[in-house]
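**Student:** can't give you the sequence, but here's the structure:
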């Protein structure tokens, strides 16, 4: 099982990777709040996806987030590392269907 610090680092690594991917940023018109809830750790993070970037990542939940990823710490690390396809996690993501299609482009 990964730690809270591992998950925080993974989210910041994802944010850095998205920041460097100018091509994806130009194709994605998504501006949504995001919550990442880690069921095995009882922890959560939240931030915002805007213009293909993941910004303002901070500890804690956002119950009003438009997109919520509810997963385990190991699945989060695998997803961020590219070892787990986002389509396999569709039941773990709570978002409207159009946002889900846009997220596939991002990850």
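**Tutor:** Noted; the coordinates are in hand. Fair warning: this is a prediction, and the values are worked out from it, not measured in the lab.
**Student:** going forward, measure contacts and count neighbours with C-alpha atoms only.
**Tutor:** Noted.
**Student:** in terms of helices and strands, where is residue 74?
**Tutor:** helix 73-80 (DSSP states H and E).
**Student:** moving C-terminal of that helix, what's the next helix or strand?
**Tutor:** From helix 73-80, the next helix or strand downstream (DSSP H and E) is strand 93-94.
**Student:** buried residues in the next helix or strand after that next one?
**Tutor:** Toward the C-terminus, strand 93-94 is succeeded by helix 97-106 as the next helix or strand (DSSP H and E). Residues of helix 97-106 classed as buried: 99-100, 103, 106 (neighbour count, 16 or more other CA atoms under 10 Å).
**Student:** check this protein for its longest helix and report it.
**Tutor:** Secondary structure of the chain per DSSP state H: the longest helix is helix 4-20.
**Student:** structure two is appended below for comparative analysis:
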């Protein structure tokens, strides 16, 4: 089972990947939205902001998120680490229910290029 530190490192890596992206991926990462990533097996939620092509102001909070972010992800810590590490396909994980995404339809259309 992935630790909180490993999950935080995966989110930091995702942010770095997004900041270095080009083209359509860079445009999708340019959204300005609140973001949460609920790690179910650790009972922790990382909250932050998708802004300027990166994930900023990330804080780990115990339990479920207090406020609903505009973009909400839910998954296990192992799945987060595997997704960012390229060992797990987002499409497969989402299609099988291992990863859940809650966001407005317009944002989902932009985010699909990131994931």
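**Tutor:** That came in fine, so what should we check first? All figures in this text were calculated on a predicted structure; none of them were measured in a lab.
**Student:** and the longest helix of the first structure, how far from the second structure on average?
**Tutor:** Plainly put, helix 4-20 of the first structure ends up 0.8 Å away from its match in the second structure on average once the two are laid over each other (mean CA distance after the TM-score superposition for the first structure).
**Student:** and the gap between residue 23 of the second structure and residue 107 of the second structure?
**Tutor:** Residue 23 of the second structure sits 17 Å away from residue 107 of the second structure when distances are taken as CA to CA, to the nearest Å.
**Student:** what about the helix or strand harbouring residue 27 of the second structure, distance to the chain center?
**Tutor:** In this structure, residue 27 of the second structure sits in helix 23-29 according to DSSP H and E. Relative to the centre of its chain, helix 23-29 of the second structure is centred 15 Å away, using CA atoms, centre = their mean, to the nearest Å.
**Student:** buried residues in it?
**Tutor:** By neighbour count, and taking 16+ other CA under 10 Å as the criterion, the buried residues in helix 23-29 of the second structure are 25-29.
**Student:** check stretch 39-57 of the first structure too.
**Tutor:** Those would be 43-49, 51-55, 57, for stretch 39-57 of the first structure by 16+ other CA under 10 Å.
**Student:** tell me which of those fall in strands.
**Tutor:** 43-49, 53-55, 57 (DSSP state E).
**Student:** which of those residues sit farthest apart?
**Tutor:** 43 and 53 (22.5 Å; CA to CA).
**Student:** show me the contact partners of stretch 91-107 of the first structure.
**Tutor:** 18, 24, 28, 30, 52, 66-71, 80, 86-87, 90 (CA atoms under 8 Å, 6 or more residues apart in numbering).
**Student:** please repeat the previous calculation with a cut-off of 10 Å.
**Tutor:** With CA atoms under 10 Å, 6 or more residues apart in numbering as the contact definition, stretch 91-107 of the first structure has outside contacts at 14, 17-18, 21, 24-25, 27-32, 34-37, 49, 52-54, 65-72, 79-80, 82, 85-87, 90.
**Student:** thought residue 75 of the first structure was touching residue 10?
**Tutor:** No. Contact status for residue 75 of the first structure versus residue 10: not in contact, 11.1 Å apart, counting by CA atoms under 10 Å.
**Student:** between those two, which contacts overlap?
**Tutor:** Applying CA under 10 Å, 6+ apart, one finds that residue 75 of the first structure and residue 10 are jointly contacted by residue 81.
**Student:** which one of the buried residues of helix 97-106 of the first structure is nearest to residue 5 of the first structure?
**Tutor:** For the buried residues of helix 97-106 of the first structure, the closest approach to residue 5 of the first structure (CA to CA) belongs to residue 106, at 23.2 Å.
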